[in-house]
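Chemist: Pasting the sequence and the predicted model now:
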Amino acid sequence: MLEEHGKILTKDLLKMIDGMTNESTWKTIVKQTKLNVSWRTLGEEYRTRSYERLGNCELMPGVKKLLFHLHSNKIPMAIASSTSQYMYARKSAPHTELFKVFHHVVCGGSDPDVVKSKPDPQIFILCMDRFEDKPKPRDCLIFEDTVNGVSAAIDAGSQCVVIPAKDLPREDFKFATLIVNSLEEFKPEQFGLPKYN
């Protein structure tokens, strides 16, 4: 899409925007590329193009097993995503039953209480506060796939397991608690969670 506007999405720019809310993403792209298009126009163009593609999101390997395992062991879970509620609904639609295991969802792209984007930890702190028992950050385990997300999780005071995207160097995630290639490698007991049967 940026190429059509005569710009390039470099690896450095991609790393910079990974995990940001939609608004922060488009503002950053416009500023960094000196694009002569408003961030709102660019965001709407992306939203229109990506809406159809997001309806076919497949689960990452190991996700279903882990979520049902934790849910069956009464481990409370929530989602803190930088996406908007509109896009989250589209992405999660094919997996309605699975997503019922979550206590709540915070969509930073549309939640009025999220005013700072990752790498700021605000979204994770807010997500924790929306549990009735308001767990302490040190008692929470966050799963992430972006550098900004891992920074936010660690700055929130939580442990963080990262499943890096294949095109991102592992050294970018050296401050994560644990790096795995897939959730199929994750052992819950390493974090004091119930072991798989």
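Modeler: Perfect, I can see it now. Residues are numbered from 1 along each chain as shown.

Chemist: can we go C-alpha only for contacts and neighbour counts from here?
Modeler: Noted.

Chemist: quick one: residue 13 from residue 44, how far?
Modeler: 20 Å (CA to CA, to the nearest Å).

Chemist: max-length helix in the chain?
Modeler: Taking DSSP state H as the criterion, the chain has its longest helix at helix 39-54.

Chemist: Residues contacting that helix, please?
Modeler: Residues outside helix 39-54 that contact it (CA atoms under 8 Å, 6 or more residues apart in numbering): 1, 22, 23, 26, 27, 29, 30, 87, 90, 91.

Chemist: Restricted to helices, list those residues.
Modeler: 22, 23, 26, 27, 29, 30, 87, 90, 91.

Chemist: neighbours of the third one, just the number please.
Modeler: For residue 26, the neighbour count with other CA atoms under 10 Å is 21.

Chemist: Ignoring the adjacent residues along the chain, who's closest to it?
Modeler: Leaving aside its sequence neighbours, residue 26 sits nearest to residue 39 (CA to CA, 6 or more residues apart in numbering; 5.0 Å).

Chemist: Now render the ones in helices among the contacts of helix 39-54 as TSV, adding distance to residue 143.
Modeler: Shown next, in TSV, are these (distance: CA to CA, whole Å):
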residue	distance to residue 143
22	20
23	23
26	24
27	26
29	26
30	29
87	20
90	21
91	18
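
Chemist: ok, and here's another one to check against it:
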Amino acid sequence: MDVENMLKSISDGTPTPGGGAVGWIVLGQGTALLRMVSNLTLKSKKWSGGHDPSRTILDATADFESRATVGYDADCHAYESVVNAYKLPEENQERQRGIESASLLAAEVPLELMEAALEISLLSKGLFGLHNKNAHSDLISSGLLLKTAAIIGSKNVKANIPYLSDEDSVGVKARHEEVRMGLMDVIPMITEGGGL
């Protein structure tokens, strides 16, 4: 999907793709910028201290385009599952279970987005300070995009928690909090505070 068609698809006024799906594209953009900085760092002996972390980043994120597009599609599918569950007749005994099951999927996909943002943010932290300084603003931009992806993921997880079974709610909340705390530690380091 090219950029123009993707933007049209998002703006069409249909429930999907929505914010969660866009979060995966933002993650892909943040990863692409981090890879750009890594490649620029590797091109010069001047930044040899950043060569090993740059190679680690490039190896660990080699499938980033696929990861972003698969996440985008998964988020659309998850939300469509929720919509379909709500379309079941209210007297149907399977309706509540269907809503809970679909809502769990709709919470897990953005939780995976948060986890991916944390994973890539930690890779960025390993390069920070050792990178090609000519691309410093690009590295900060990458961090801000990763932060945005994480926030989008978090908001979408929280939106689905009220519709989960009690058991699933406990598990999702615990996982969300663990990832959130990890992000709170690393994000300020890779965004220089993220202010204007």
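Modeler: Yep, that arrived. Not measured: the values here are computed from a predicted model.

Chemist: Need the TM-score between these chains.
Modeler: Overlay of the two chains. TM-score (TM-score structural alignment, normalised by the length of structure 2): 0.24; 84 aligned residues with a CA RMSD of 5.6 Å.

Chemist: ok so, going back, how about the next helix or strand after the longest helix of structure 1, which residues are buried there?
Modeler: On the C-terminal side of helix 39-54 of structure 1, the closest following helix or strand by DSSP states H and E is helix 63-72. Judged by neighbour count using 16 or more other CA atoms under 10 Å, the buried positions of helix 63-72 of structure 1 are 66, 67, 69, 70.

Chemist: Out of these, flag the one nearest to residue 178 of structure 1.
Modeler: Among these, residue 66 lies closest to residue 178 of structure 1 (CA to CA), at 16.0 Å.

Chemist: Who are the contact partners of the residue nearest the centre of structure 2?
Modeler: In structure 2, the centroid-proximal residue (CA atoms, centre = their mean) is residue 113; its distance is 3.3 Å. Residues in contact with residue 113 of structure 2 (CA under 8 Å, 6+ apart) are 23, 24, 27, 71, 149, 150, 153.

Chemist: and the last one, how many neighbours does it have?
Modeler: Residues within reach of residue 153 of structure 2, counting by other CA under 10 Å, total 30.

Chemist: Which helix or strand contains it?
Modeler: Residue 153 of structure 2 belongs to helix 136-160, assigned by DSSP H and E.

Chemist: just residue 72 of structure 2 next, same as before
Modeler: When elements are assigned from DSSP H and E, residue 72 of structure 2 belongs to helix 64-86.

Chemist: Also residue 119 of structure 2?
Modeler: Per DSSP H and E, residue 119 of structure 2 falls inside helix 94-127.

Chemist: Mind listing what's buried along that helix?
Modeler: Buried residues in helix 94-127 of structure 2, counted by 16+ other CA under 10 Å: 95-96, 98-127.

Chemist: relative to helix 64-86, how tilted is it?
Modeler: 160 degrees (axes from the mean of the first three to the mean of the last three CA atoms, to 10 degrees).

Chemist: Let me see the contact set for residue 105 of structure 1.
Modeler: Here residue 105 of structure 1 is in contact with 78, 79, 80, 81, 127 (CA under 8 Å, 6+ apart).

Chemist: Give me the buried entries from the residues you listed.
Modeler: 78, 79, 80, 81, 127.

Chemist: Over to the third one. Which of the three states is it?
Modeler: Assigned state for residue 80 of structure 1: strand (three-state reduction, DSSP: H, G, I helix; E, B strand; the rest coil).

Chemist: now do the last one
Modeler: For residue 127 of structure 1, the assignment made with three-state DSSP gives helix.

Chemist: That one is in contact with residue 106, isn't it?
Modeler: Yes - when contacts are counted by CA atoms under 8 Å, residue 127 of structure 1 is listed as touching residue 106 (6.2 Å).

Chemist: Find the residues that touch each one of these two.
Modeler: Shared contacts of residue 127 of structure 1 and residue 106, defined by CA under 8 Å, 6+ apart, comprise 78, 79, 80.

Chemist: In JSON lines, list those along with distance to residue 99 of structure 1.
Modeler: Formatted as JSON lines, those follow (distance: CA to CA, whole Å):
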{"residue": "78", "distance to residue 99 of structure 1": "10"}
{"residue": "79", "distance to residue 99 of structure 1": "9"}
{"residue": "80", "distance to residue 99 of structure 1": "13"}
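
Chemist: just checking, residue 142 of structure 1 is part of a strand?
Modeler: Yes - looking at residue 142 of structure 1 with three-state DSSP, it is inside a strand.

Chemist: so who does the residue nearest to it when sequence neighbours are not counted touch?
Modeler: Excluding its sequence neighbours, the residue lying closest to residue 142 of structure 1 (CA to CA, 6+ apart) is residue 160, at 4.7 Å. By CA under 8 Å, 6+ apart, the contact set of residue 160 of structure 1 is 141, 142, 143, 144, 150, 153, 154, 176, 177, 178.

Chemist: Sweet, I'm off.
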